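>>> pasting a predicted model and its sequence here:
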Amino acid sequence: MTDSLADIDALALKCRAERSRDYIAESIQCYRAGAYRSSIVHTWIAVVFDLVDKIRELALANDPIAVRINTKYETYITQINQGNDQGVKNALEFERTILSICRSQLDFFNHQQITDLERLREDRHQCAHPSFQRAGVPHRPSAELARLHLRNAVEHVLSQPPIQGRPAIAEIITTIASEYFPKDRYQAATALRQTPLANPSEALVRGLVDELVFKYAEADSPLYGKIQVGAALSSLLDTHRNIAETRIAQKLSTLVRRIDDNGLPAVARLIAAIPEAVALIDEAARLRLSEFVRVGPDLDVLPAMAGLGRHPLITEIVRARILRFGTGLLVTAIQEHELAELAKERVFVIISESSNWHETNDVFDRLVSPLFSHLTRDDIERVIRMPTETTADLIGSNRFEQFIDQVSRTGIIPEAELDTLLGNNRMEYLVRERQRERERQRVVPQA
């Protein structure tokens, strides 16, 4: 029993507000005394009072649904104070239906939560109404049942903020629409933990997905074209995948299929910002995206190519598109759109076709240097072999020699192996120059 009482005390500390802890205090006192019928009755009273407080709080925040509900409730209280019996009947009906009102109109509860709370209400009736029992046989709930109802009341109601449904979505949308909302999915998840998404209902997650997806494409929306929407949707996949994944798949598929050609580039950027999205959308949407990547205007397609190119179904289309790029567009792709990995093959082709030192120097300046950190040993060896395997005019190019110096400094290829590779590809002069330089570095100046 000691452990059980300690558990109950810990539950009470979870109550969001001091008033909520006051509401549940009588129930806990009854539980401690072994008065389990009274404990259940007071638990129900605590739930009703707390829900009424939440409705009032939302009404003060100008939530239209809460305002309507609270106005009715205040009318009933006024009638009671005036001695009007109709007010008593209305208030009793309000209490009887308060769970369904909060579920259907305010999205406070999911299916399991409403089931638990309806059981509390039914057990309260069993405890509070002798007419529900056979004569002389009062209902005798167990300690476990009373403790279960206490736990459910605190977990489902008293510990929760009064923000769900449309007001919650509006609050989250405002947060995401800020220019300072993170663009990284993991940082976005951290930011969203300070919103109603910290403990959302299923309806809230589904409604938020709908708003994020469709408001992203609406010109008068604060979310219009904002790439942080992708970070927010990605974080929902991390934190609430069982609810969000199917919804995101459905809504993104619908958006891709229905958006007009002018709006498709922005939607493609959204899909590209969510790594899982290409695999989630349906086949018709994926085919439209693929065709956009294949034939869309260069400047429209470029911003989405890196993200879309991560998926095997679209990677080859991206590679084929890049193989048609000229040097200028390729520079933009590498330096501004993170397409280095996918662009390497096209860069190698351009190097292999350089016919003079001017072209070679230009290629190494504008393409190879920005690409260097992405080059593997095999890539570097391929470049060095080009004078013997292609028509590339690399021998004597000062930018190519600087490239070899950079390879040497990074140690990607050991010095001896690098000399051998250069010598085997008509660049013995470079080997001699490198050897002389090493000799100079070994000479210690005399005092």
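Thanks, I have it.

>>> switch to C-alpha atoms for all contacts and neighbour counts from now on
Will do.

>>> please name every helix or strand in contact with the lengthiest helix in the chain.
Longest helix in the chain by number of residues (criterion: DSSP state H): helix 36-60. If you count contacts as 3 or more CA pairs under 8 Å, 6 or more residues apart in numbering; DSSP states H and E, helix 36-60 packs onto helix 18-32, helix 64-81, helix 85-104, helix 111-128, helix 143-153.

>>> of these, which is nearest residue 341?
Nearest of the helices and strands packed on helix 36-60 to residue 341, taken as CA to CA: helix 111-128 at 47.2 Å.

>>> now the closest one: buried residues?
Buried residues in helix 111-128, counting neighbours by 16 or more other CA atoms under 10 Å, are found at 113, 114, 117, 120, 121, 123, 124, 125, 126, 127, 128.

>>> relative to helix 143-153, how tilted is it?
Here helix 111-128 runs at an angle of 130 degrees relative to helix 143-153 (axes from the mean of the first three to the mean of the last three CA atoms, to 10 degrees).

>>> any chance of the buried residues of helix 111-128 in JSON lines, plus distance to residue 329?
Listed next are those as JSON lines, based on distance: CA to CA, whole Å:
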{"residue": "113", "distance to residue 329": "56"}
{"residue": "114", "distance to residue 329": "58"}
{"residue": "117", "distance to residue 329": "62"}
{"residue": "120", "distance to residue 329": "66"}
{"residue": "121", "distance to residue 329": "68"}
{"residue": "123", "distance to residue 329": "71"}
{"residue": "124", "distance to residue 329": "72"}
{"residue": "125", "distance to residue 329": "74"}
{"residue": "126", "distance to residue 329": "76"}
{"residue": "127", "distance to residue 329": "77"}
{"residue": "128", "distance to residue 329": "78"}
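
>>> here's the one I want to compare it with:
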Amino acid sequence: MLNLEDRINHVWNPDVRPLVAEAYRCYSSGSPRAVIVLTWTAVCGDLIHKLYQLAEDGEGRAETVTKNIDGASEKGGGEAVKAMQAIESALLQTAMDLELIDFTEKELLDRLQRDRNLCAHPSLRPLGQLFTPTLDYARAHLATALEAVLTHPPSQGRKVIERFAHHVAAHDFVDSPQHVLLTFYDRVKPATRAKVVDLAAKHAVLELDVADRKAWQVADHHAACLRAFADRDRELAATAVAKAVGRLPSRPASVQLRALLRLGEFDLFVTPMGAAMWNHFETLLAARLPDATRPDALMTEEESALAALVAVDHLRARMPSLDTKFQNMNFLQASQTIVHRPTAPYFRPVVILVAANSPDPEDAVKNILLPIAPSLTESELRSLLGKNSSLKESPTAVRWLWSASGHHDSRVWEELVLDVSTRAPDRLQNFSLLVSSIARRDEAGRLAMEPLIELIREQMTEEPIMTTGFDTRADNADQ
């Protein structure tokens, strides 16, 4: 049974809440007629307030009614009462026309209005009989009013759905889960809420066409909203996603693959997918991604993102050929793939190898290593900066890696600059700020770096080559 006392605390309009609380007190004290009269008064006050809200938002029909209300208030006396009675008699129809209530709710509230008249005007009954509703009957009216009107903001069915579609399709859309939930979930009625979630699921999975916008971009926006809705109501989102997934086989192959890319990590998308669909996905991926017969083929951005799905454990388990595809990739293809998920544990061993041998060390550090740099072990750093590493030949790449790693005190850096001083002493000045930072580390570092600092001092010109450094306290190597 509905907990009326709890629902009263959720009455949307704070000005109406005292009326509802009074109606509940009347119910508790055994006064059913008072419950019905006060409940209807609260419904009228709530709906009129919502009409003013809609009028402020530019709803023309609501504005017409509110002007009539203002006109009635200005008349005063008997004329004002008659004018308000006319407005009140049409209030429920107006609310239904504006989609504040639906047909079923209007029927129930019509009954409340008729019963209110019977309670307030005993002469309406024949032969002087009084209308004597039971407490349970009065309670049912109060429960209906709470569920149909009083606990909801002024949200208009189709208008809410239209606003949601416009919001998601906007060029300046921002993924803000709290805003989406507040505007299109918390403040709408359950029936409309289900339609909003259903719309998000259909676009996210099926990539439906949208006027003047790229369907896949709007689908990405809907997917972000869908995840927010799922965090609030998994059952509602799961039902909507399952319905959309059932229609996915009829969509073009390109749409199917983008849906997999967009929602592959979303469990509500994965769960309803049957084995036949996973086999189909595997076949599509086999045709799209390079294999042993095309070892040098470059991948598009979308293809490399699809290949990176191999790092998702449950997708790799369902499509084992993804693992084979990745293992057969050449260096460049693997680099294209890893950049989409550089922090994935599956890629960790390959990340070190790819970054250490990249023909573009700075790009490798920026796109592959920086996301995982804080978690690199000392052993992994040695591999990255080892004997045959191309990365250590770039002072910029080394500087970025040093700044982002959590091993500033490691001897790896000392070994690096000593190696540079042996192999290419003329390039040592490019690593001057790393040398300076090591010298400041401790006494052992100072002693180890002193000869290198002297060498750098001899090489330095009036305009030092490096003007930004590993340690912001250092201006140059001899400070």
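Everything's here; your move. Owing to the predicted nature of the structure, the values given are computational and were not obtained by experimental measurement.

>>> got a TM-score for the pair?
Scored by TM-score structural alignment, normalised by the length of the first structure, the superposition of the two chains gives a TM-score of 0.59; 379 aligned residues with a CA RMSD of 5.9 Å.

>>> one step back: from the buried residues of helix 111-128 of the first structure, which two are the most distant?
Maximum distance among those (CA to CA): 22.5 Å, for 113 and 128.

>>> residues in contact with the residue nearest the centre of the first structure?
Central residue of the first structure (CA atoms, centre = their mean): residue 235, 1.8 Å from the mean position. Residues in contact with residue 235 of the first structure (CA atoms under 8 Å, 6 or more residues apart in numbering) are 185, 186, 188, 189.

>>> okay, now the nearest residue to the first one once chain neighbours are set aside: neighbour count?
Of all residues not flanking residue 185 of the first structure in the chain, residue 231 sits nearest, at 4.4 Å (CA to CA, 6 or more residues apart in numbering). Neighbour count for residue 231 of the first structure, taken as other CA atoms under 10 Å: 24.

>>> and the one 3 residues further on, by the same measure?
By the criterion of other CA under 10 Å, residue 234 of the first structure has 26 neighbours.

>>> how near is it to residue 66 of the first structure?
Counting by CA to CA, to the nearest Å, the gap from residue 234 of the first structure to residue 66 of the first structure is 31 Å.

>>> also residue 207 of the first structure?
Look at residue 207 of the first structure and residue 66 of the first structure: by CA to CA, they are 18 Å apart.

>>> please say which of those two ends up with more neighbours.
residue 66 (23 against 17).

>>> who's in contact with the more buried one?
Contact analysis of residue 66 of the first structure by CA under 8 Å, 6+ apart lists 55, 56, 58, 59, 106.

>>> how near is it to residue 141 of the first structure?
As judged by CA to CA, residue 66 of the first structure and residue 141 of the first structure stand 35 Å apart.

>>> now residue 121 of the first structure
Here residue 121 of the first structure is placed at a distance of 14 Å from residue 141 of the first structure (CA to CA).

>>> grab the nearest non-local neighbour of residue 53 of the second structure.
Nearest residue to residue 53 of the second structure, sequence neighbours excluded (CA to CA, 6+ apart): residue 154, at 7.1 Å.

>>> residue boundaries of the helices in the stretch 251-400 of the second structure?
Ranges of helices in the stretch 251-400 of the second structure, per DSSP state H, counting those that start in this stretch, are 253-263, 267-270, 275-288, 301-307, 313-318, 321-327, 331-338, 348-356, 361-364, 378-384, 395-404.

>>> quick one: buried residues of stretch 247-257 of the first structure?
247, 248, 249, 251, 252, 253, 254, 255, 256, 257.

>>> and which of the contacts of residue 66 of the first structure is nearest residue 178 of the first structure?
residue 58 (23.3 Å).

>>> for that closest one, which non-adjacent residue is spatially closest?
Ranked by CA to CA, 6+ apart and with sequence neighbours excluded, the top spatial neighbour of residue 58 of the first structure is residue 66, at 5.7 Å.

>>> and the helix or strand hosting residue 244 of the second structure, what other elements does it pack with?
Under the criterion of DSSP states H and E, residue 244 of the second structure resides in helix 234-247. For helix 234-247 of the second structure, the contact count by 3+ CA pairs under 8 Å, 6+ apart identifies helix 190-206, helix 215-232, helix 267-270 as packing neighbours.

>>> looking at those, which is nearest to residue 258 of the second structure?
Closest among these, once you apply CA to CA, is helix 215-232, at 7.8 Å.
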